[in-house]
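Colleague: Fold the following.
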Amino acid sequence: MTVRRIGRFGDPALRRASVEVVDVDRRLRALVRDLWETMEERGGAGLAAPQLGVALRVFTYHCDGYAGHLVNPSLWWSGEETRDGPEGCLSVPGLFRRCRRRRFVVARGWNMYGEPVEVSGSELLARCLQHEVDHLDGILFLDRLDERERGSAFRAIRAASWFDGSGVVVGQDPHSSF
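Modeller: Now for the predicted structure:
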């Protein structure tokens, strides 16, 4: 297990859609362990492979009393209800903004051994699952902010000591997914 570098806003790897995992092998298990170790070390609620520069559909999560990982996840909406709530990201250090997410979701995928997994979540867990699946599709939570929140977030990012402005790719508005 290794704590790895997390890509920050502006890293092009964060804007690429990931490909499905086809080989369930020791390399996949090592990636899951690296994701877990890095997420825990950095105090995150979740971490997706693209944040480590790996374009595979894999993420780990540890929030709201639930912990695990999903390989090749898909999300299913359980109802139409949405909630605005605070959200942050290890790839955008120190920034938290109100973001609208589905209140209830079901995530289906596999574990690192190829066994089926289903996770049902509401509130914080649902937010976490949606956030991580977005990473796998090249979407950042910043893309889901309303116009006012997004403007405020980008001003804060430009002022952040970690931001150098190189490689910034602005995402498409994913709001139509609601």
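
Colleague: Every contact and neighbour count from this point should use C-alpha atoms.
Modeller: Noted.

Colleague: Helices along the chain, start to end?
Modeller: Assigned by DSSP state H, the helices in the chain fall at 26-42, 123-136, 147-159.

Colleague: For G94, give me its contacts.
Modeller: Contact partners of G94, counting by CA atoms under 8 Å, 6 or more residues apart in numbering, are G88.

Colleague: and this one, so I can compare the two:
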Amino acid sequence: MAVLPILISGDPVLHQRAAEVTEFDDDLKRLVADMNDTMHAAPGVGLAGPQVGVPLRLFVYGWSDDDEVRHEGVAINPELWISPVPTGAADEEDEAEGCLSFPGERFALRRAERAILTAVDEDGEPFEVHAEGWLARIFQHEYDHLDGVIYVDRLEYPLAKAAAKAARKNGWGAEGNSWLPGRDHLED
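Modeller: This is a model prediction of the structure:
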């Protein structure tokens, strides 16, 4: 398949709600395969359609937990239910998040500990996943992309100020900025 360019924060497609997937065809299967190739090449643990310039409600994910159990798949037209988000400051080590559309930066963000994801796969078959910990975080992060939210949009002061400074320093915030995994070198 192909590795796709990943849009960087500021491109309008990243900041608008994505549309429902209505066509379950070979083009969709090719897109899912390309998104998986792109996610692995980046490397990342999730990638949403808007991040590759496709304003559709789908994301791929792939992550191995501490027991080396692999959690991977595609979620199309997902719904997400989450437990209450804990109060207080996020732990800078355990709750640090990164994003392929805000590359090379990591900021701590509180997320719900548990989530239930319902969606369909590329064949239109429904499924449900009950997730905890890091997998629940991945689902919340990718689901946000489908609603036009990048994780840095959820940060509070002073981390929001640091993220804005990083965006300015890197020249982000405008349409058309992207990077290509495997070709462009970006530090994590």
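
Colleague: just the helices of the first structure: most buried one?
Modeller: Most buried of those by mean neighbour count (mean count of other CA atoms under 10 Å) is helix 123-136; its value is a mean of 24.

Colleague: Centre of the chain to that helix, how far?
Modeller: 6 Å (CA atoms, centre = their mean, to the nearest Å).

Colleague: Which stretches in the second structure count as strands?
Modeller: For the second structure, strands defined by DSSP state E occupy the ranges 6-7, 46-48, 58-64, 70-82, 96-99, 102-108, 114-120, 126-132, 178-179.

Colleague: ok, back up a step: with distance to G114 of the first structure added, can I get the helices of the first structure in CSV?
Modeller: As requested, the helices of the first structure are arranged in CSV below (distance: least, CA to CA, whole Å):
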stretch, distance to G114 of the first structure
helix 26-42, 10
helix 123-136, 18
helix 147-159, 38
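
Colleague: okay, stretch 100-111 of the first structure sits on what stretch of the second structure?
Modeller: Using TM-score structural alignment, stretch 100-111 of the first structure corresponds to residues 110-121 of the second structure.

Colleague: Contacts only, for the residue positioned nearest the centre of the first structure.
Modeller: Against the mean C-alpha coordinate of the first structure, by CA atoms, centre = their mean, the closest residue is E132 at 2.5 Å. Applying CA under 8 Å, 6+ apart to E132 of the first structure gives the contacts 46-48, 59.

Colleague: What lines up with A75 of the second structure in the first structure?
Modeller: Aligned counterpart of A75 of the second structure in the first structure: L70 (TM-score structural alignment).

Colleague: how far away is L159 of the second structure from G104 of the second structure?
Modeller: 15 Å (CA to CA, to the nearest Å).

Colleague: can you check M35 of the second structure too?
Modeller: 20 Å.

Colleague: Against L58 of the second structure, how distant is the residue in the second structure that the residue nearest to the centre of the first structure lines up against?
Modeller: Using TM-score structural alignment as the criterion, E132 of the first structure maps onto E142 of the second structure. Between E142 of the second structure and L58 of the second structure the distance is 9 Å, computed by CA to CA.

Colleague: so how many other residues sit close to the residue found closest to P84 of the second structure once you drop the neighbours it is linked to in the chain?
Modeller: Nearest residue to P84 of the second structure, sequence neighbours excluded (CA to CA, 6 or more residues apart in numbering): A112, at 5.8 Å. Neighbourhood size, A112 of the second structure [other CA atoms under 10 Å]: 17.

Colleague: Thanks a lot, see you next time.
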